[in-house]
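Trainee: Can you look at this prediction? I've put the sequence above it.
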Amino acid sequence: MPLTFRVVAARGGWLQVQLPQRPNGSTGWVVAADVRLTRVSYRLVVSTEDNTLTLFDGGVRVARYTVATGTGGTPTPHGSFYLTELLSPTNHGYGPFAFGLSAFSEALSSFGGGPGQIGLHGTDDSSSIGHSVSHGCIRMTNRDITALAHLLPLGTPITIR
């Protein structure tokens, strides 16, 4: 997987980047000449109150999806994050695609053998969509996550509120 960062500031020949690690919101500095920069016109906004994910392109709302988010005991963390990786899960239940986010659970230090990283993924249980039922991940229908997997580049910002 390529290592992906989200640039938050630039000074001289340095870039301040958001890091995909704990604690959420961590930043660091990298030499600008050592990275390849790309612009991303897309952004995602998730409402944990409404269980919706809205896709924007260049500031224009393109689509709104109903999603499942975290429960009271394992909430989906709020903040500004980005898509770090795209996987085709082999674990049952996660649908055909899963984006890893730069966000980590604030309730779980690990989950399913991993570090408690939050994902945006499909689900084999479509009845969960529209409810707060996950361990913190954002679930979409398999059709919707497939559409986003073919559209969104890594580095796409996602705001969760």
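Mentor: Received the coordinates, thanks. Numbering: from 1, shown residues only.
Trainee: Please make it C-alpha for all contacts and neighbour counts, starting now.
Mentor: Fine.
Trainee: Could you pull out the buried residues of stretch 53-71?
Mentor: 53, 54, 55, 56, 65, 66, 67, 68, 69, 70, 71 (16 or more other Cα atoms under 10 Å).
Trainee: next up, a second structure to put side by side with the first:
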Amino acid sequence: MSSKKKILAGAIALALSFGGYLPAAGTAEQGVSLGSLSVASAAEQKDEQMKISINLAARSLALYRGNTRVALYPIGPGKPYTPTPTGYYKIQDKEVNPTWTSPEDPSVSISSGPDCPIGYRWMTIQGNYGIHGTNHPESIGHYVSNGCIRMYNEDVEKLFDNVSVGTPVEITYNRVVVEKAPDDQIVYYIYPDGYGRQDLDVDSVRTWLKGYGVQNFVSDEAITQKIEASDGEPTYIAKVYPLFVNGQKLQSKAVVQEGKTYLPAIELAKEVKVNLGWDAKKEQLISDYGSAHGYLKQDTYYCEPKEAETLFHLQGTLAQDGTFTMTNGAPVAQATAEPEVKPLVEQPSANTAAQTQSAAGEAAQQPTAAAQSTKTDAAAGQTQVKHEKTLQEIEAEATKKG
């Protein structure tokens, strides 16, 4: 826009209607710089383009260089009855010391200065919508504008200096925000439904957490309480690390919660081609090599690294590159028991097929994985395993539950 007089859809109304909560997570009264915005070379900036990402539910604006967030600012978006539009835009125009023109009466305007409703910076994103400063800093963090993105003057000036015409602008409305902190902790936030457009339940929140591999490490009750609070406060769940077995990256991650490391037992068994079962009464995992304590979390089985040595002959450690790396180690001696188990992983055999037990009462008492019972071969002195369900059926059940 060439004219310095703008009829703004997002201009400040004389009577401010305050609603909602201030954004949490370090967005108190002004933006938080998460990294230097001026050290990148021209070549680096070309490869890692700046991007603005606005979350209306969180009332926050994040500035990214490539995939790295370098700054986070609180904002004042549109009121519920004049909401800021979501979508993908670009900075179309930038102006220093803009003049405000009343959207109700174009003959009324206020020049740049302490009384100007749009402060000292203006960036057009579409039509009359823009990102700008304010002469009412107390309004930031609330749904207050006619659709524009309002910022503290000092914050919008920093943003103005680090973006250009053409910088992408993404505007979303996401009540659930999940992030990985610098110390590898996964933290999530739930914000109030200021626009009344996004209902949440336990399953939908778990879907967000699944992308970070921690969906099984929060209880239904805890998620329900967090939805009810919807206060934008952080909840730290666990640390996660990419998991490698003999050089192969697994789909699931190593999860560290309250000092304990959890490894996905079924994926480890598949990777090293070992049969795996579950003794529900003893809470033990049973493999071809022995048995060890296991954990059942949201229909997923886990073991600790020391148990992985017994069950899979794998030894693991957290590497300097931030990955949890496991390799074949020396076998660990284990006494043979005769537990009632259910198969979790069944390796294919050229000589035998899976056998089925039909005792309905027994199946009802076991967890949802396939049932497995053992009997001692007196001649060979070995433990043989009967399987009720094939690995394909187990995977199909897990897919339905996921």
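Mentor: On my side now, so go ahead. Predicted, not measured: the structure shown is a model, and the values here were computed from it.
Trainee: quick revisit: show me which of the buried residues of stretch 53-71 of the first structure is closest to residue 144 of the first structure.
Mentor: residue 65 (7.6 Å; Cα to Cα).
Trainee: Check which helix or strand the nearest residue to the closest one once chain neighbours are set aside maps to.
Mentor: Spatially, and ignoring its direct neighbours in sequence, residue 65 of the first structure is nearest to residue 53 (5.1 Å; Cα to Cα, 6 or more residues apart in numbering). Applying DSSP states H and E as the criterion places residue 53 of the first structure in strand 52-57.
Trainee: which bit of the second structure covers that strand?
Mentor: Under TM-score structural alignment, strand 52-57 of the first structure corresponds to residues 60-65 of the second structure.
Trainee: how far apart are the matching stretch and its match in the first structure?
Mentor: Compared with the first structure after the fit, stretch 60-65 of the second structure shows a mean deviation of 0.3 Å (mean Cα distance after the TM-score superposition for the first structure).
Trainee: Residues contacting that stretch, please?
Mentor: 23, 27, 45, 48-55, 69-75, 141, 159 (Cα atoms under 8 Å, 6 or more residues apart in numbering).
Trainee: Recalculate using a threshold of 7 Å.
Mentor: 23, 48-55, 69-75 (Cα atoms under 7 Å, 6 or more residues apart in numbering).
Trainee: repeat for stretch 130-150 of the first structure
Mentor: 51, 66-71, 74-76, 95-97, 105, 118-123, 126, 129.
Trainee: Tell me which residue of the first structure lines up with residue 399 of the second structure.
Mentor: Checking TM-score structural alignment: residue 399 of the second structure goes with nothing.
Trainee: so the residue nearest the centre of the first structure, which of the three states?
Mentor: Centroid check for the first structure by Cα atoms, centre = their mean gives residue 101 as the closest residue, at 3.5 Å. The three-state assignment at residue 101 of the first structure reads strand, by DSSP: H, G, I helix; E, B strand; the rest coil.
Trainee: OK, contacts around it?
Mentor: Residue 101 of the first structure neighbours (Cα under 7 Å, 6+ apart): 81, 82, 83, 84, 117, 118, 119.
Trainee: picking that back up, between the contacts of stretch 60-65 of the second structure, which sits nearest residue 311 of the second structure?
Mentor: For the contacts of stretch 60-65 of the second structure, the nearest to residue 311 of the second structure is residue 69 (41.1 Å; Cα to Cα).
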